[in-house]
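Undergrad: Structure for the following, please:
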Amino acid sequence: MARHVGMGSLITTACTLVAVLIPFVVLDPSQMLVLALLVAALLPWAVLYLRPAWGPLKFVLAGALTAVLTVSAAGTLYYRAHPVQENDVKASAPPSLAKLASRLKFLPLPGPVDHCVSFAGTGTIPAHYALVLFDRPSDSAGHYSPTSTFSYDGPAGSTPGAPGWTAPDRNIGSGDASDQNGHITIAAVLVPQDTVTFLDAFTSDSDSGQLPPAVTALGATADQLTLTRNTRNARC
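TA: Have a look, this model is predicted:
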């Protein structure tokens, strides 16, 4: 009996010392949890030595408790080595407006172009959104003229029976003689469908039909196309 008690006291003392020393070791919280679980897994065996009269089931009980605590420690180690990535959490999130817009591109146009121009592009306009076009005077590199504003050229439509989109017969630029050899940049902007109604109403009530430079912030710019005007100014 004395030998059992002495051995139990020794094991208990060792467990206590380890538990006390854990906070002083340079470990992160998950490592400390693993050590604490492993130390706790030894405690049932210490109890066996202190209470030897518990009968044959004592080893079953001690073994079960040790197994549970050891598995818990192993699980903590596994999830520490395989943390949940931020991308896994966001995998089911819908794509952002900018990402949807990036799939829509202009097809190139040979130039110079008339005042009346038809556009086409690649990509599918997503449901509940619209691809609207704006034009604005620029230089040949697509840098907008500092004092210029946007003109609204309306929404594009999906190509019937095929991928892509079209925007036929759009009046680009002012249509004046001053447009000759000038550069105009067309911006395709993906916006929520309701925004088209707002733009249609706003431009129809406007005397000039011009929109401020910040209008593209209503959505996400999908693509830009810089064109050179010729001398043909007939309207669509």
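
Undergrad: all contacts plus neighbour counts: C-alpha atoms, from now on.
TA: Will do.

Undergrad: Mind naming the longest helix for this protein?
TA: helix 57-81 (DSSP state H).

Undergrad: What's the first helix or strand after that helix?
TA: helix 86-89 (DSSP states H and E).

Undergrad: give the contact list for the residue lying closest to Val68 once chain neighbours are set aside.
TA: Spatially, and ignoring its direct neighbours in sequence, Val68 is nearest to Ala41 (8.0 Å; Cα to Cα, 6 or more residues apart in numbering). The contact partners of Ala41, taken as Cα atoms under 8 Å, 6 or more residues apart in numbering, are 65-70.

Undergrad: Ok, Thr76 next?
TA: 30, 33-34.

Undergrad: Could you measure from it over to Ala98?
TA: 39 Å (Cα to Cα, to the nearest Å).

Undergrad: on that earlier part again, which element, helix or strand, includes the residue nearest to Val68?
TA: helix 29-50.

Undergrad: Can you get me a residue count around Leu42?
TA: 20 (other Cα atoms under 10 Å).

Undergrad: Please apply the same query to Gln224.
TA: The burial count for Gln224: 17, using other Cα under 10 Å.

Undergrad: quick one, what contacts the closest residue to it other than its chain neighbours?
TA: Of all residues not flanking Gln224 in the chain, Ala187 sits nearest, at 4.5 Å (Cα to Cα, 6+ apart). By Cα under 8 Å, 6+ apart, the contact list for Ala187 reads 133-135, 221-225.

Undergrad: Now Phe134. Nearest residue, chain neighbours left out?
TA: Phe134's closest residue in space is Tyr152 (Cα to Cα, 6+ apart), at 4.6 Å.

Undergrad: Now the second one, please; I'll put the structures next to each other:
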Amino acid sequence: MTYVFEPAPIASVPVAGGDARFPVRRIYCVGRNYEAHAREMGHDPNREPPFFFSKPADAVLYVPPGSTGQFAYPGHSSNVHFEMELVAAIGKGGKDIPAANALDHVYGYALGLDMTRRDLQAEAKKLGRPWDTAKGFDHSAPIGPIHPVSKIGQLSQGAIWLNVNGAEKQRSDISQMIWPVADTIAFLSALFELQAGDLIFTGTPEGVGAVVKGDVMTGGVEGIGEFEVRVV
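TA: Sure, this is the predicted structure:
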């Protein structure tokens, strides 16, 4: 096959504990999946059907363990927010997956940040426009290594937190998700046929807020550790 130019490299994330890499196909994100976060964003926290938005695969910004990732403050915004999340990595695809079987499709879990141009998101909401410029910009998905379920097991409870410059901003427990990982996969797979390589950012707890250049974000999930990202 001849291409008119060389295709871009496949976006990928290293797997913890080895040399293997997880090729990223799509990034799906769940909106308002913690009750307290729904309230802080001005929405009814009652369990309503989940909604989703996407980021391009090459939005991933890998943060190696023990290092400080470098997140470049994006242009055309003066209000960029952090959203700490648990990421589920899909290792086996499927459509209309029953919730009872959904966790069989999870290859592993990772730490993730859904970085958001909040001012552009607010404007898009007001005008009824898509969120792409607010959510899908370059390097808007910092992520740590993927920890295989075969080594750490399934994650259904455990603390999730984020500090900025040492001050705690977000803290909750992943058991507080309105739609747990299995239910999210079941619902999402009715909308899209999931494939190996898909990443699902599973939503953020309350406490989201703005960062500026020079800020250092330190986030973690119990069972898969912590990572650090500096805004530059």
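
Undergrad: Give me the TM-score for these two chains.
TA: The TM-score (TM-score structural alignment, normalised by the length of structure 2) is 0.23; 95 aligned residues with a Cα RMSD of 6.0 Å.

Undergrad: still on that earlier bit, if I look at the residue nearest to Val68 of structure 1, how far off is Leu50 of structure 1?
TA: Separation of Ala41 of structure 1 from Leu50 of structure 1 (Cα to Cα): 16 Å.

Undergrad: ok so, going back, need the max-distance pair from the contacts of Ala187 of structure 1.
TA: By the measure Cα to Cα, Asp135 and Ala222 form the most distant pair in the contacts of Ala187 of structure 1, at 13.8 Å.

Undergrad: count of neighbours near the residue nearest to Leu48 of structure 1 when sequence neighbours are not counted?
TA: Leaving aside its chain neighbours, Leu48 of structure 1 sits nearest to Lys58 (6.7 Å; criterion: Cα to Cα, 6+ apart). Lys58 of structure 1 has 17 neighbours, counted by other Cα under 10 Å.

Undergrad: My guess is Lys58 of structure 1 contacts Tyr49. True?
TA: No: judged on Cα atoms under 8 Å, Lys58 of structure 1 makes no contact with Tyr49 at a distance of 10.1 Å.

Undergrad: Quick check on the contacts of Ala41 of structure 1: which are buried?
TA: The neighbour-count criterion (16 or more other Cα atoms under 10 Å) marks 65-66, 69-70 among the contacts of Ala41 of structure 1 as buried.

Undergrad: Can you add distance to Thr166 of structure 1 and give those back as JSON lines?
TA: Formatted as JSON lines, these follow (distance: Cα to Cα, whole Å):
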{"residue": "Leu65", "distance to Thr166 of structure 1": "70"}
{"residue": "Thr66", "distance to Thr166 of structure 1": "70"}
{"residue": "Leu69", "distance to Thr166 of structure 1": "65"}
{"residue": "Thr70", "distance to Thr166 of structure 1": "64"}
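
Undergrad: which stretches of structure 1 form strands?
TA: 105-106, 116-122, 129-138, 150-155, 157-158, 165-171, 183-192, 210-211, 220-228 (DSSP state E).

Undergrad: Which ChimeraX command selects the buried ones in the contacts of Thr76 of structure 1?
TA: Buried residues among the contacts of Thr76 of structure 1 (16+ other Cα under 10 Å), as a ChimeraX selection:
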select :33,34
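
Undergrad: of all the contacts of Thr76 of structure 1, which comes closest to Lys105 of structure 1?
TA: Ser30 (48.6 Å).

Undergrad: State the distance from the closest one to Tyr78 of structure 1.
TA: Counting by Cα to Cα - Ser30 of structure 1 and Tyr78 of structure 1 are separated by 11 Å.

Undergrad: before we move on, what about Gln31 of structure 1?
TA: With the distance defined as Cα to Cα, Gln31 of structure 1 ends up 11 Å from Tyr78 of structure 1.

Undergrad: more crowded one of the two?
TA: Set Gln31 of structure 1 next to Tyr78 and count neighbours by other Cα under 10 Å: Gln31 wins out with 15 against 11.

Undergrad: who are the neighbours in contact with that one?
TA: Counted by Cα under 8 Å, 6+ apart, Gln31 of structure 1 has contacts Leu77.

Undergrad: Count the neighbours of the nearest residue to Ser12 of structure 2 once chain neighbours are set aside for me.
TA: Distances taken as Cα to Cα, 6+ apart put Pro23 closest to Ser12 of structure 2, at 4.2 Å, once the chain neighbours are dropped. By other Cα under 10 Å, 16 other residues sit near Pro23 of structure 2.

Undergrad: Do I have it right that Pro23 of structure 2 meets Val13?
TA: Yes: counting by Cα under 8 Å, Pro23 of structure 2 touches Val13, with 6.6 Å between them.

Undergrad: Now name the helix or strand holding Lys126 of structure 2.
TA: Short version, using DSSP H and E: Lys126 of structure 2 is in helix 118-127.

Undergrad: Report all helices and strands that that helix contacts.
TA: On a contact count with 3 or more Cα pairs under 8 Å, 6 or more residues apart in numbering; DSSP states H and E, helix 118-127 of structure 2 meets strand 80-82, helix 132-135.

Undergrad: Can you give me the buried ones in that helix?
TA: 118-121, 124.

Undergrad: Now render those residues as TSV, adding distance to Glu85 of structure 2.
TA: TSV is the format used below for those (distance: Cα to Cα, whole Å):
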residue	distance to Glu85 of structure 2
Arg118	17
Asp119	20
Leu120	21
Gln121	18
Ala124	23
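
Undergrad: Spell out which two among those residues are the most distant pair, please.
TA: Farthest apart among these by Cα to Cα are Arg118 and Ala124. That separation is 9.7 Å.

Undergrad: thinking again about what came up before, can you tell me which of the contacts of Thr76 of structure 1 is closest to Val20 of structure 1?
TA: Leu33 (13.2 Å).
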